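**Student:** What would the 3D arrangement of this be:
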Amino acid sequence: MTWMRWAPAMEQALYDPDGGFYRRSEGPAGHFRTSVHASPRFARAVARLLLEVDAALGRPEELALVDVGAGRGELLTGVLAELPGEVLARLRPYGVEIARRPAGLPSTALWTDEVPRGVTGLLFANEWLDNVPLDVGEVDDGGVLRYREVDTATGGERLGGPASAADAAWAERWWPAGHPGDSVEFGGTRDAAWARAVAGLERGLAVAVDYGHTADRRPLFGTLTGFRGGREVAPVPDGSCDVTAHVALDSVAAPGLHSLWTTQRDALRALGVSGARPPLALASSDPVGYLRALGGAGEGAELTDPAGLGAFGWLAQAVRMPVPEALAALPGWQTLTP
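**Tutor:** Next up is the predicted model:
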C-alpha cells in the first residue's frame, strides 16, 4: 500500500517511463475516442483555423503548427493533409508528446517533448490539460482544506495534510470551499502548464480544448475519473487506465491576452462544421454524393452534439495578433486584466 497526493500519483500513473499509461503501445485511441478519432472533419476545421491564423498574421515566412499532447500524431497528420501546397511550403509542424515518434508521421513534422519557443502560428492543445497532474482537496470537519491522498494500488482515499498557502489561495480565488466535505481540484499546475505553452508563441493563436468548467459551474463533487478500454472506470493510479479531471478554463487563461471561452459546438460551426442533413433532392440527382454528404452530416452532428463532444470548452487566446475572422463573430471576446 502506497499513499500519495493525487498530483504525484497521476504523474507516475500516466507518464512513468516504465509503465505509465501514456507510454503504452496502443496509445490513447486504444482506450477512449476523442474528436480527432471521431471524424476527419475535426482536423479539417483545425486546418481552416490555421489558414485564418496565417492570414491574420500576414502570411509569415515561417508558420508554426504546434500540436500539444499530440498522441500518435493523428491530428497533426490530418491537418497537414488538408493544407494547400503554398502553406505547406512555409509550415513548421510540431508534435509535442512524451511518447515516441509514431510511424508514418510526415517527415516535415518535428516530434518533441517540449513546447517550442519563439514560434509564430497556431498552438492547439486538444485534451491535454485534463491530463496535467493536479492535487485534490477536501474540507475536513473542522473547516480545514486538506489534500486527499490516494492508495496507488487500490484507489482508496484518505485525508492528508493541510493545503499549501499557494493552493489555498488558488482555491479561495477560483474554487471556494467552505463546508465540510466540499471538494476542490487545485488548478495551479494546469495554469502554469498553459502559461508555459502560450509563452512559446512569439505571435499567434493558442487554443485549449477540453471538458471544462468556469466559476459559475464548478462541479460540486469534482470530476476525477478514469478510462480504460472505452469505458469510464474508477481512477486507480496504477498505470492501467487514464486518470483525468476537467479543467477550470477561466483559471487557466493567461492574463493580458484577448481571450474567448466558447463551446466546441459554436467554435466548429464557425469553422464550417455542420450536422445539417443534405437536401433530399440530392438523393435523386446524385445518390452517391447524397450518401457521402449524409455520412459527413452524421460526423458533424457528433462533433457538435451539445450532450457529447460539442460540450467541450474552447479557450482561445490571441498573442500579438488580430482575432481570426472565423472566430471574430463569436460573442464573449475580452481582454483579461493581468
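**Student:** from here on, contacts and neighbour counts on C-alpha atoms
**Tutor:** OK.
**Student:** Please name the nearest non-neighbouring residue to residue 274.
**Tutor:** residue 300 (5.1 Å; CA to CA, 6 or more residues apart in numbering).
**Student:** one more, for comparison:
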Amino acid sequence: MTHEAQRTAGPPARGWREATEEALYGPYGFYHRPEGPAGHFRTSVHASPLYAAAVARLLRRVDAVLGHPDELAFVDVGAGRGELTAGVLAELPADVAARTRAYAVERAARPEGLDPRVQWRAAPPTGVSGLLFANEWLDNVPVDVAETAPDGSVRYALVHEDGTEELGGPVAGPDADWLARWWPLGAEPGLRAEIGRPRDAAWASAVATLSRGLAVAVDYAHARDARPPFGTLTGFSEGRETRPVPDGGCDITAHVALDACALPGGRLLTQRAALAALGVSGGRPPLTLAATDPAAYVRALTRAGEATELTARGGLGDFGWLAQPVGTALDDLFAGDLLVDVADHEEQ
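**Tutor:** Presented below is the predicted three-dimensional model:
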C-alpha cells in the first residue's frame, strides 16, 4: 500500500482499527450484506459438514465431563449466517439436542430460515456451561497496524477510505507494551505488525461468559517465534484475496496471534491434530467396498476428500486451535493425542 505524505482532499486518515470497525460493522458495513460471509470466502464450516460433525462430537465430550447437565450450551461466536450452529444441532443425538441451548452470536441480523431452536444474539450469554466455539471470529476483530518508519521509530499506519496509507504518531503506552512482548519490530523501515490487544481482550471476555466447559478459537494464526515480518492485513471479496480497502466493499482480516490470546491453562494445536482426534480422517475407503456397495464407496470417497481439505498442510489443516478450559482440565475433555503443541505436532 502507498504511503502518502500529504492529502488535500477527502476525509482524514484513521487508524486501521477504527476504519475497519466501520467498514465491517457500520450501518453499511461488509457484514451486513445479504449474501453473508459465504458469498465471499470459504471457511471450514462451508467446506464440509464433517466440520460440524466434529464440533458436535467435541460438544458431547464436554457434556460428558460436565456430568450431562440439564441444560448444555453451544455458543457459536462469529456465527456468520448460523451454518455451524444449525449443523451442530443436526448432528446431535435427540436426547442431547433436547438439552442443548444453541446460541449464534453475530452482529448482523438473524437470517431467514434458520433453525428456530437457535437463539440469535449480539453477545454471548453469561453464566452458561458447555462449549463456546469461535471459528474465524478473532481475525475480524479490528486491530491497529504498526510500522517501522524510516527513522527507526514505530508508528501507527493510518488509512484513507480508498486504502492508501500514511504514517501517524508513534506507538506508545499499552500498544507499545504489547508489541514489545508479543511482536517486537526491528529498525528496518517497512516492518509491520498488527497490534493484537483488542483480540486478547475480546477472547478473555468471551471465555469469561462460561461458568464451566471449554472455549475454542479457530483461526489463521502465527506464534511469536514466527511472526510475518510485514504483517498479514488483507482483504477478501467474491472468493479472491484483494487489497484491503475500508469502504465496506470487502472483508478486512488479519491472522491472529493466538499465543497472545491464550489464558492460563490454554493449549495451541493445529486443526489437523484437533480434527484427527475428533474422528476426521482423509483415509480412502477400501476398494473392496466399490465392488460390494458402489454408492457407499462414492459417499465414503467424498467424505475422505472433504476430510483431506479440512486437514491439509498449507491449507485449512494449518489453522490454529486455541483450547481454553473453564472449571475443568483439558485432560478430562480430550483424548491424549489432542494435547499436542503446534511445534511438537509439526515435528512428528
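**Student:** if we can go back for a sec, quick one: the residue nearest to residue 274 of structure 1 and residue 275 touch, right?
**Tutor:** Yes. Contact criterion CA atoms under 8 Å: residue 300 of structure 1 and residue 275 qualify, at 4.4 Å.
**Student:** ok, the two, which is more surrounded?
**Tutor:** residue 300 (26 against 18; other CA atoms under 10 Å).
**Student:** The more buried one maps to what in structure 2?
**Tutor:** By TM-score structural alignment, residue 300 of structure 1 lines up with residue 307 in structure 2.
**Student:** list the contacts for that match?
**Tutor:** Contact analysis of residue 307 of structure 2 by CA atoms under 8 Å, 6 or more residues apart in numbering lists 48, 50, 280-282.
**Student:** and with 6 Å instead?
**Tutor:** Going by CA atoms under 6 Å, 6 or more residues apart in numbering, residue 307 of structure 2 touches 280-282.
**Student:** State which strand of structure 2 is the longest.
**Tutor:** For structure 2, the strand with the greatest residue count under DSSP state E is strand 210-219.
**Student:** by contact count, what packs against that strand?
**Tutor:** Contact here means 3 or more CA pairs under 6 Å, 6 or more residues apart in numbering; DSSP states H and E; on that basis strand 210-219 of structure 2 packs against strand 128-135, strand 320-326.
**Student:** Any chance of TSV for these, columns distance to residue 312 of structure 2 and mean neighbour count?
**Tutor:** Listed next are those as TSV, based on distance: least, CA to CA, whole Å; neighbours: other CA atoms under 10 Å:
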stretch	distance to residue 312 of structure 2	mean neighbour count
strand 128-135	17	24
strand 320-326	13	24
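**Student:** Redo those as TSV? Include distance to residue 346 of structure 2.
**Tutor:** Listed next are those as TSV, based on distance: least, CA to CA, whole Å:
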stretch	distance to residue 346 of structure 2
strand 128-135	22
strand 320-326	12
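**Student:** can I get the contacts of residue 307 of structure 2 in JSON lines with secondary structure and distance to residue 242 of structure 2?
**Tutor:** What follows is these, written out as JSON lines (DSSP: H, G, I helix; E, B strand; the rest coil; distance: CA to CA, whole Å):
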{"residue": "280", "secondary structure": "coil", "distance to residue 242 of structure 2": "32"}
{"residue": "281", "secondary structure": "coil", "distance to residue 242 of structure 2": "32"}
{"residue": "282", "secondary structure": "coil", "distance to residue 242 of structure 2": "31"}
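**Student:** which residues are in contact with stretch 21-34 of structure 1?
**Tutor:** The contact list for stretch 21-34 of structure 1 (CA under 6 Å, 6+ apart) reads 14-15, 99, 228-230, 239.
**Student:** Buried residues, that stretch. List them.
**Tutor:** Buried residues in stretch 21-34 of structure 1, defined by neighbour count with 16 or more other CA atoms under 10 Å: 21-24, 28.
**Student:** can you check stretch 93-106 of structure 2 too?
**Tutor:** Neighbour counts over stretch 93-106 of structure 2 (16+ other CA under 10 Å) mark 96-97, 100-106 as buried.
**Student:** what about that stretch, start to end distance?
**Tutor:** For stretch 93-106 of structure 2, the first-to-last residue distance is 26 Å (CA to CA, to the nearest Å).
**Student:** Give the aligned range of it in structure 1.
**Tutor:** The aligned range for stretch 93-106 of structure 2 is 84-97, by TM-score structural alignment.
**Student:** Just give me how far that stretch sits from the chain centre.
**Tutor:** Relative to its parent chain, stretch 84-97 of structure 1 has a centroid offset of 20 Å by CA atoms, centre = their mean, to the nearest Å.
**Student:** tell me the contacts of the residue nearest the centre of structure 1?
**Tutor:** Nearest to the mean C-alpha position of structure 1, by CA atoms, centre = their mean, lies residue 127 at 2.7 Å. By CA under 6 Å, 6+ apart, the contact set of residue 127 of structure 1 is 209-210.
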